[in-house]
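1. Provided below for reference: sequence and predicted model.
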Amino acid sequence: MDEIRRKIIHVDMDAFYASVEQRDFPALRGKALAVGGSPDGRGVVATASYEARKYGVRSAMSSRVALQLCPDLIFTKPRFDVYKDISTKIRAIFYRYTDLIEPLSLDEAYLDVTQDKQGIGSAIEIAKAIKLAIHDELGLTASAGVSTNKFIAKIASDYNKPDGLTFIGPSKIIAFLEQLPIEKFFGVGKVTAQKMKGYGIHTGIDLKKLSEYELMRKFGKSGKFFFHMVRGEDNRPVKPNRISKSVGIEDTFTTDILERSDMQSEFKVLCEKLEKRLAGKSKEGRTVTIKIKFSDFTQITRSKTSTYYLSTGEDILAFALELFSKVDTAEKRVRLLGVSLSNFYDADLQKLVDPQLRLF
């Protein structure tokens, strides 16, 4: 019953990066716009405006495919410093109502307003006030979902985009989920949706007919999640201090790289940038992962775990180059390289394990 007493809001900005660009540059308003990627077909789309989405352009889509769908698509470079600054201002609006905020990215977050700071009492009214403040103060729109747990609130925020507000109360959760198309469920991607449809699962009510055992047999560990998901069961609390599992950086090249020396130089640049990013988050970790995407879009990752904690670009580069030395790139063109660090230092956990592991 604990989750029934909660009042959870999921706020999701509408086409965030693209909307910021259209706000700041009037000539882009009403146009099919892609943030990220390039008109020569290189790179991938970070965010597409709603005008571009009408043509089927989506985030994480290659520029080449996006142009095929929308030949008049306009590309603009992302301005992450601007987006981060606006995200901070959005967060400040959230804090007017609650301190229980769990950011998922720059443009979305969960809020627990069970006990709101202003004593409003209604999660719907708080969501309305937040949307109005974002619009009036920042010139942007957001969609919000309101319910009794995180899972339902997230589905609700996506239900009536853009500029939507959807409330799914306790008495409506089961009926709502039963009629919901399977691809609308959080955690069900295109591949899983197609697999489900192959089993005759098209809506929530179809999914609900399968036992937990049957779902786990068909979908592995995800089956357990699906079993509880379709019943609206989610006891996860909103966690204000959400821990990043990894910090990384990657670069998609305008021209594919063929020479290994150029790839090694690029790893050096990436590791220097990663050091700054880690310093900003006060992170140090033990596992280095490199990512390589070739011109044919095949992709590999390689990882190695250190016996000590890493935080400098020089140390991370040493591991990255060691991993790279074992990758055969002969006669292969590379379009993307990335480096990330994970397995972070946890002071509280470290007290319980090997105190000699961390080297000073």
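-> Structure's in. What do you need? Numbers count the residues shown, from 1 in each chain.
2. could you use CA atoms for every contact and neighbour count after this?
-> Fine.
3. what about the strands in this structure?
-> Along the chain, counting by DSSP state E, strands occupy 8-13, 33-35, 47-48, 74-76, 101-105, 108-112, 142-147, 165-167, 246-257, 285-294, 299-310, 334-344.
4. using JSON lines, lay out those together with distance to residue 63 and mean neighbour count.
-> Putting the strands of the chain into JSON lines (distance: least, C-alpha to C-alpha, whole Å; neighbours: other C-alpha atoms under 10 Å) gives the following:
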{"stretch": "strand 8-13", "distance to residue 63": "23", "mean neighbour count": "28"}
{"stretch": "strand 33-35", "distance to residue 63": "9", "mean neighbour count": "28"}
{"stretch": "strand 47-48", "distance to residue 63": "11", "mean neighbour count": "26"}
{"stretch": "strand 74-76", "distance to residue 63": "9", "mean neighbour count": "18"}
{"stretch": "strand 101-105", "distance to residue 63": "23", "mean neighbour count": "17"}
{"stretch": "strand 108-112", "distance to residue 63": "25", "mean neighbour count": "25"}
{"stretch": "strand 142-147", "distance to residue 63": "26", "mean neighbour count": "28"}
{"stretch": "strand 165-167", "distance to residue 63": "32", "mean neighbour count": "21"}
{"stretch": "strand 246-257", "distance to residue 63": "11", "mean neighbour count": "16"}
{"stretch": "strand 285-294", "distance to residue 63": "15", "mean neighbour count": "21"}
{"stretch": "strand 299-310", "distance to residue 63": "17", "mean neighbour count": "16"}
{"stretch": "strand 334-344", "distance to residue 63": "13", "mean neighbour count": "22"}
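5. hold the first one in mind and look at this next one:
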Amino acid sequence: MTRKAQSESPRPQSGSILHVDMDAFFVSVEVLRRPELRGLPVAVGGTGSRGVVASASYEARAYGVHSAMPATRARRLCPDIVFLPGDHPLYQEVSGRIMGILRSFTPLVEPLSVDEAFLDVAGAHHSPVEIGHLIRKQVLDEEGIHCAVGVAAVKFLAKLGSKLAKPTPTPAGPSEGVGVFEVPVGQERAFLAPRPVTEIWGVGPATLAHLDRIGIATIGELAEFPLERLEEAIGKAHGQHLHNLANAVDPRPVIPETAAKSMSREETFARDLHTHEDLGVELVALSDSVASRLRAAGKAGKTVTVKIRFRDFRTITRSHTLASAVDSGVVLAREAKQLLKSVDVAPGVRLIGVGVSELEDSDQRQLSFEDFADSSAPSWHDVDLAIDRIRDRFGSGAIRPGGAVDTRSKGTA
């Protein structure tokens, strides 16, 4: 067996890795609170003689301005650029909310920085590409920020995909990107082959010079180059690393920074809802979805929270902590409806959400009085497990809670 064959691993069967990256994050946050700057060349960073650009708008990028560029050079390239000082507590606050949105789709979220993260959505009811679009919509609806999503079987390709999904700066303004870019499973090497080697992690100026000397310019050429000769040119460890990536081999899993502290689901409506009855239908469906994800993750939670956003974007929450952790959609819906009763919804609700926090492993869940009330009848836990088995076999739409059946047209968050 050759060294090259040894470096390859079985190809993943599902492209379940997502890389989510905010577009010009610091600038986007600043423009939200200073909308008069929208459409102008803007940079966040230091303005002194030793200052550098931390983030640049796409209008500024059209002039060649980019992050890590000295501020003095940015001003030479774009004399009209607006420089703003950084507000990192605000960026951390917004980032925390965005990471919360990502964790509402899967507990397997690995933040890389305040504005990007990897997700593993294997086993989700929606396809990875659908989840990418849902994430983009929810981040935009809730935070007013655009993001790009790459979808692939491995981290390296997912991150490259998010880059290709982003807008392109032009003198006439940013050209909208595709938003979600998928590298299909089975086509990784064909996708990589014509791309320049500079798109591989770890290829900086020094490595690029070495590769140029041995006649390697594209990832395809790197993939086909004998591993032994590559290691002689740039070193054993680095050579193996680049060789693997060029062949789409990247076994690193998504490693959550911490265990998920909560799970939630939200719905944004195409038209405002004004009655507890209509909103109750939504709460049943959302509670069922959250409970299903809790059980899939082996979790249960004690604190139930309902989030309500009114037509004027005023947002409130109502919470209640139960005596024991639950993972039942019926119980969650009952608690959520009870919390909603205290809220005047007549002004019109554009978004409603259900969340569960204070999570613990479900095998530590204490049985409630209801579990013992009639030992001869199935418990809600038994019903939930039966529902899960049906959905696993026939799909997520095979069975729905009766209280969630509704024919209205609505948007999805």
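-> Thanks, I have the structure now. Only a predicted model underlies this, so the values are computations on that prediction, with no experimental measurement involved.
6. overlay the chains and give the TM-score.
-> Once superposed, the chains reach a TM-score of 0.63 (TM-score structural alignment, normalised by the length of structure 1), with 239 aligned residues with a C-alpha RMSD of 1.9 Å.
7. re earlier: got TSV for the strands of structure 1, with distance to residue 188 of structure 1 too?
-> Listed next are the strands of structure 1 as TSV, based on distance: least, C-alpha to C-alpha, whole Å:
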stretch	distance to residue 188 of structure 1
strand 8-13	18
strand 33-35	25
strand 47-48	20
strand 74-76	29
strand 101-105	18
strand 108-112	19
strand 142-147	19
strand 165-167	21
strand 246-257	23
strand 285-294	25
strand 299-310	22
strand 334-344	26
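8. residue 58 of structure 1: which of those strands is closest?
-> Across the strands of structure 1, the minimum distance to residue 58 of structure 1, taken as C-alpha to C-alpha, is reached by strand 47-48, at 5.9 Å.
9. so which elements touch the closest one?
-> Here strand 47-48 of structure 1 touches helix 16-24, strand 33-35, going by 3 or more C-alpha pairs under 8 Å, 6 or more residues apart in numbering; DSSP states H and E.
10. what residue of structure 1 takes the place of residue 35 of structure 2?
-> Aligned counterpart of residue 35 of structure 2 in structure 1: residue 26 (TM-score structural alignment).
11. ok, that match to residue 19 of structure 1 distance?
-> Separation of residue 26 of structure 1 from residue 19 of structure 1 (C-alpha to C-alpha, to the nearest Å) stands at 11 Å.
12. more crowded one of the two?
-> residue 19 (23 against 10; other C-alpha atoms under 10 Å).
13. got a list of what the more buried one touches?
-> Neighbour list for residue 19 of structure 1: 49, 140 [criterion: C-alpha atoms under 8 Å, 6 or more residues apart in numbering].
14. which stretches of the stretch 301-413 of structure 2 form helices?
-> Per DSSP state H, counting those that start in this stretch, the stretch 301-413 of structure 2 carries helices over the ranges 329-340, 369-373, 380-394.
15. out of those, which gets nearest to residue 166 of structure 2?
-> Closest approach to residue 166 of structure 2 among the helices of the stretch 301-413 of structure 2 (C-alpha to C-alpha): helix 380-394, 34.8 Å.
16. so that closest one matches what in structure 1?
-> Aligning helix 380-394 of structure 2 against structure 1 (TM-score structural alignment) gives no matching residues.
17. still on that earlier bit, mind putting the helices and strands packed on strand 47-48 of structure 1 in TSV, distance to residue 289 of structure 1 included?
-> As requested, these are exported to TSV (distance: least, C-alpha to C-alpha, whole Å):
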stretch	distance to residue 289 of structure 1
helix 16-24	27
strand 33-35	27
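18. figure out which of the ones you listed is closest to residue 160 of structure 1.
-> Across those, residue 160 of structure 1 has its closest neighbour in helix 16-24 (15.9 Å, C-alpha to C-alpha).
19. let me see the ranges of the strands in the stretch 251-400 of structure 2.
-> Ranges of strands within the stretch 251-400 of structure 2 are 262-273, 299-310, 315-326, 349-361, based on DSSP state E, counting those that start in this stretch.
20. out of those strands, nearest to residue 183 of structure 2?
-> The closest of the strands of the stretch 251-400 of structure 2 to residue 183 of structure 2 is strand 262-273. By C-alpha to C-alpha, the value is 27.5 Å.
21. in structure 1, what stretch matches the closest one?
-> By TM-score structural alignment, strand 262-273 of structure 2 lines up with nothing in structure 1.
22. quick one: map residue 146 of structure 2 onto structure 1.
-> The pairwise alignment with structure 1 assigns residue 146 of structure 2 to residue 141, based on TM-score structural alignment.
23. go through the helix ranked longest in structure 2 and flag the buried ones.
-> Longest helix of structure 2, by residue count under DSSP state H: helix 276-296. Residues 276, 279-295 are the ones in helix 276-296 of structure 2 that count as buried (16 or more other C-alpha atoms under 10 Å).
24. distance of the residue nearest to residue 306 of structure 2 when sequence neighbours are not counted from residue 310 of structure 2?
-> Distance criterion C-alpha to C-alpha, 6 or more residues apart in numbering; nearest residue to residue 306 of structure 2, sequence neighbours excluded, is residue 354 at 4.7 Å. Using C-alpha to C-alpha, one gets 15 Å for the distance from residue 354 of structure 2 to residue 310 of structure 2.
25. neighbour count: the two, which is higher?
-> A count of neighbours by other C-alpha under 10 Å puts residue 354 above the other of residue 354 of structure 2 and residue 310, at 30 against 19.
26. check contacts around that one.
-> Listed by C-alpha under 8 Å, 6+ apart, the contact partners of residue 354 of structure 2 are 264, 265, 266, 283, 286, 287, 290, 304, 305, 306, 307, 336.
27. please apply the same query to residue 320 of structure 1.
-> When the contact criterion is C-alpha under 8 Å, 6+ apart, the partners of residue 320 of structure 1 are 267, 288, 289, 290, 339.
28. need those residues in JSON lines (columns: distance to residue 51 of structure 1).
-> Shown next, in JSON lines, are those (distance: C-alpha to C-alpha, whole Å):
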{"residue": "267", "distance to residue 51 of structure 1": "37"}
{"residue": "288", "distance to residue 51 of structure 1": "39"}
{"residue": "289", "distance to residue 51 of structure 1": "37"}
{"residue": "290", "distance to residue 51 of structure 1": "35"}
{"residue": "339", "distance to residue 51 of structure 1": "34"}
